[in-house]
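>>> coordinates only, no sequence provided:
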């Protein structure tokens, strides 16, 4: 009915004016032309995660007929990788694409917008944020930083990283200089690890020169592109500190409030589109990349059970300390973990049973 009415009105208008063309839709006529900049925390070479910002920008431009344009810049071109939050907060740029646990030093509460040790996987994180009350809590927290946050990509469960030497027991962690996210570093430091937080583009030279002994980044596809297998051969799983990584779009609050409502809707849909594109990319690319890495000499290992148990125990100790001293952290922590603990039994019944059977069945085929 709406399409017929539009065509009828457009035809009558053209006849009345003696013209042969149909007027452009009101959206195109009334919409303002905007040009924004997006600062990314990721290098262009890490294309699967960096492209989240570019996918978002492409969607926004196409959905608005080129009226709302966002130009994505890789880490370091406008601001350093770990200063994207500050740049958006202070309106140096209108928006950014980052991983919120990079700002653990400002407040560990940021990590709930990205990943926390022994936390949610991709499906569970998406459920918590979009339907389980997580978004409301995160938006309340980010508002204090003049930022509106949107999920804008998932990596899936990450790998445990590249090590020069095998990890056979908890004792092997002592003195290990390990590039790892800050929250995981807070846990591992209790077991003797010396954690290092280094931006993605700087990891390879640090590992090559021996400045660090081990490094984790994301997973096989990105790790292969960055060449970690050339300087460390033992590849560990799982990255228990990242059951998934949710990457986020940050939008300056004032810039967001100044958008027409339909532009705000386009931005939200663009972030959702970029999220689906990213997890799809990783789920296609990681299996193939892992096969290549192993074929080229990578030694795939699982962390020993005693290491996993020790890390789980220390994670809970860190959570207790943070919740006891940080009311904002405790508010989201209580909600997040209650949600996690309702999800795990269900996934064990259905998802895990199916996955375990299929793993064995395919292996036996």
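Now that the structure is in, tell me what you want to look at. All values derive from a computational prediction rather than experimental measurement.
>>> contacts, neighbours, all on C-alpha from now
Will do.
>>> and the helix ranked longest in the chain, what does it pack onto?
With secondary structure taken from DSSP state H, the chain has its longest helix at helix 261-295. Secondary-structure packing of helix 261-295 (3 or more CA pairs under 8 Å, 6 or more residues apart in numbering; DSSP states H and E): helix 47-63, strand 147-154, helix 220-226.
>>> summarise which helices and strands the very next helix or strand once past that helix is packed against.
Following helix 261-295 in sequence order, the next helix or strand is strand 299-302 (DSSP states H and E). Where contact means 3+ CA pairs under 8 Å, 6+ apart, strand 299-302 is packed against strand 234-237.
>>> coming back round to it: what angle sits between the longest helix of the chain and strand 147-154?
Using axes from the mean of the first three to the mean of the last three CA atoms, to 10 degrees, the inter-axis angle of helix 261-295 relative to strand 147-154 is 40 degrees.
>>> hmm, back to that, export the helices and strands packed on helix 261-295 to JSON lines and tack on distance to residue 126 and mean neighbour count?
Listed next are the helices and strands packed on helix 261-295 as JSON lines, based on distance: least, CA to CA, whole Å; neighbours: other CA atoms under 10 Å:
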{"stretch": "helix 47-63", "distance to residue 126": "16", "mean neighbour count": "22"}
{"stretch": "strand 147-154", "distance to residue 126": "8", "mean neighbour count": "27"}
{"stretch": "helix 220-226", "distance to residue 126": "22", "mean neighbour count": "20"}
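>>> format those as JSON lines; extra columns: distance to residue 353.
JSON lines is the format used below for the helices and strands packed on helix 261-295 (distance: least, CA to CA, whole Å):
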{"stretch": "helix 47-63", "distance to residue 353": "30"}
{"stretch": "strand 147-154", "distance to residue 353": "23"}
{"stretch": "helix 220-226", "distance to residue 353": "25"}
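>>> which one of those lies closest to residue 121?
Residue 121 lies closest to strand 147-154 among the helices and strands packed on helix 261-295, at 9.7 Å (CA to CA).
>>> got a list of contacts for the closest one?
Residues outside strand 147-154 that contact it (CA atoms under 8 Å, 6 or more residues apart in numbering): 49, 52, 88-89, 97, 122, 138-139, 142, 244-253, 256, 268, 271-272, 274-279.
>>> mind checking the SS state of residue 139?
Judged by DSSP: H, G, I helix; E, B strand; the rest coil, the three-state class of residue 139 is helix.
>>> ranges for the strands of the stretch 101-250 of the chain?
Along the stretch 101-250 of the chain, the stretches classed as strands by DSSP state E, counting those that start in this stretch are 147-154, 161-163, 177-179, 194-196, 214-215, 234-237, 246-252.
>>> this is the other structure I want to compare:
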């Protein structure tokens, strides 16, 4: 082959390759369109772990799309009040929110079930139910009635029972107690004489300090220490039986979500699941140090008595029976949860509980370093 013939063929091949590149570029661009959404959070920026879930989610999406899919988070109150985040998404005021579904239980108690209700599942159980027990689909069948699509976007692990200005030893001590308690749990403890208060996280400290409320639960040691509750209510109770494994949700306006290309929908689900795992992992890492700091600062750790736990469980069972008989949406999701709950805690008693119990005994004996 002479030099001239070779150059002609090489040039033609080069032009063909260039043409292919030109043709391929628009196809790639079409799969990654530029989209900018706003996300309103139910949490203040100072709570870097729970509010930080929105930042983490946005970061993952931006990185996966070379910056083409941008979601800008806003803290509670910057666009809408924290307890109205889902309403804004439903109405299309914003495209997305990061919130806890039980905040909206007053519209319908079914809202609380995909997040947390008293004596349901722990964090691992909730994740197992959501991702492999049909929980996400059941939740979205309900959320879809409100023009919302949602995916788990965080979990705190079992929460603490809250901060009390006085000791709570018996069921009688609950009577007349003004207690900031999130969501559906308030309906349960009200059967025992508690006066539940729904107050956004950023307003709790002032209410405790002024004596407007007698007690408040928030999340757990890391977040509670940041908010300084130990300064105004020294008794720190556990466990938060109403939030054994509360799921924080990323919610999206259904119409806007359906407009996304298929690869963006997939990335939303993937980034949400990564955010879900990341939040729980961070809480598991930071809470051990935070509880030590709180006790050093004067927090008085107290367990709820068996009397109180059993009374609350009975009140919860009564409430669930009432709702199952009157609310078909609630019945469908709750029956799915309790069917798995029985199996989950059976398995947890075998290897997990035995291993953890032994390791805790070693820790108390000072043998873990």
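Everything's here; your move. Values in this document were obtained by computation on a predicted structure and should not be read as measured data.
>>> the stretch 1-150 of structure 1: helices as residue ranges?
2-17, 26-30, 47-63, 84-89, 122-130, 134-143 (DSSP state H, counting those that start in this stretch).
>>> and these: which comes nearest residue 232 of structure 1?
helix 47-63 (22.1 Å).
>>> read off where that closest one ends up in structure 2.
With TM-score structural alignment applied, helix 47-63 of structure 1 matches the range 48-64 in structure 2.
>>> please apply the same query to stretch 92-110 of structure 1.
Against structure 2, stretch 92-110 of structure 1 falls on residues 93-111 (TM-score structural alignment).
>>> and the contacts of the matching stretch?
With CA under 8 Å, 6+ apart, stretch 93-111 of structure 2 has contacts from 37-43, 53-54, 83, 85-86, 88-89, 112-116, 143, 153, 182-184, 247-253, 256, 329-330, 333.
>>> want to throw the strands of the stretch 101-250 of structure 1 into CSV with distance to residue 316 of structure 1?
Below are the strands of the stretch 101-250 of structure 1 laid out as CSV (distance: least, CA to CA, whole Å):
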stretch, distance to residue 316 of structure 1
strand 147-154, 24
strand 161-163, 22
strand 177-179, 21
strand 194-196, 18
strand 214-215, 23
strand 234-237, 20
strand 246-252, 21
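>>> which one of those lies closest to residue 362 of structure 1?
Of all the strands of the stretch 101-250 of structure 1, strand 234-237 comes closest under CA to CA, at 20.5 Å.
>>> for the nearest residue to residue 218 of structure 1 once chain neighbours are set aside, list the residues it contacts.
Closest residue in space to residue 218 of structure 1, ignoring its immediate chain neighbours: residue 158 at 5.3 Å, by CA to CA, 6 or more residues apart in numbering. Going by CA under 8 Å, 6+ apart, residue 158 of structure 1 touches 218-219, 237-240, 242-245.
>>> repeat for residue 169 of structure 1
304, 306-307.
>>> turn the buried ones among the residues you listed into a named ChimeraX selection, would you?
Burial among those is assessed by 16 or more other CA atoms under 10 Å; the matching ChimeraX selection reads:
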select :307
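>>> so which of the contacts of residue 169 of structure 1 sit within strands?
Under the assignment DSSP state E, these contribute nothing to strands.
>>> need the contacts of residue 169 of structure 1 in a markdown table with distance to residue 224 of structure 1, can you?
Listed next are these as a markdown table, based on distance: CA to CA, whole Å:
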| residue | distance to residue 224 of structure 1 |
| --- | --- |
| 304 | 24 |
| 306 | 28 |
| 307 | 26 |
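>>> preserved in structure 2, out of the contacts of residue 169 of structure 1?
For the contacts of residue 169 of structure 1, the contacts that are reproduced in structure 2, applying both residues aligned by TM-score structural alignment, their matches' CA atoms under 8 Å, are 304, 306-307.
>>> and which of the residues you listed is nearest residue 192 of structure 1?
Out of those, the member with the shortest distance to residue 192 of structure 1 (by CA to CA) is residue 307, at 12.2 Å.
>>> list the contacts for the residue lying closest to the closest one once chain neighbours are set aside?
Take residue 307 of structure 1 and drop its neighbours on the chain: the residue closest to it by CA to CA, 6+ apart is residue 170, 5.2 Å away. Counting by CA under 8 Å, 6+ apart, residue 170 of structure 1 makes contact with 191, 306-307, 310.
>>> hmm, back to that, looking at the helices and strands packed on helix 261-295 of structure 1, which is closest to residue 3 of structure 1?
Nearest to residue 3 of structure 1 among these is helix 47-63; the distance by CA to CA comes to 18.5 Å.
>>> thinking again about what came up before, out of the contacts of residue 158 of structure 1, who's nearest residue 352 of structure 1?
If you rank those by distance to residue 352 of structure 1 using CA to CA, residue 243 comes first, at 14.2 Å.
>>> that closest one -> structure 2?
Using TM-score structural alignment, the partner of residue 243 of structure 1 in structure 2 is residue 244.
>>> count of residues packed around its match?
25 (other CA atoms under 10 Å).
>>> that one and residue 116 of structure 2: what is the separation?
Distance of residue 244 of structure 2 to residue 116 of structure 2, given as CA to CA, to the nearest Å: 7 Å.
>>> ends of the match of stretch 92-110 of structure 1, how far apart?
20 Å.
>>> off-centre distance for that stretch?
Chain-centre distance of stretch 93-111 of structure 2: 11 Å, with CA atoms, centre = their mean, to the nearest Å.
>>> before we move on, the earlier item: nearest to residue 74 of structure 1, out of the helices of the stretch 1-150 of structure 1?
helix 47-63 (7.3 Å).
>>> between that closest one and strand 246-252, how many degrees?
50 degrees.
>>> mean deviation of helix 47-63 of structure 1 from structure 2?
Comparison of helix 47-63 of structure 1 with structure 2 after fitting gives an average deviation of 0.6 Å (mean CA distance after the TM-score superposition for structure 1).
>>> cool, thanks, talk later.
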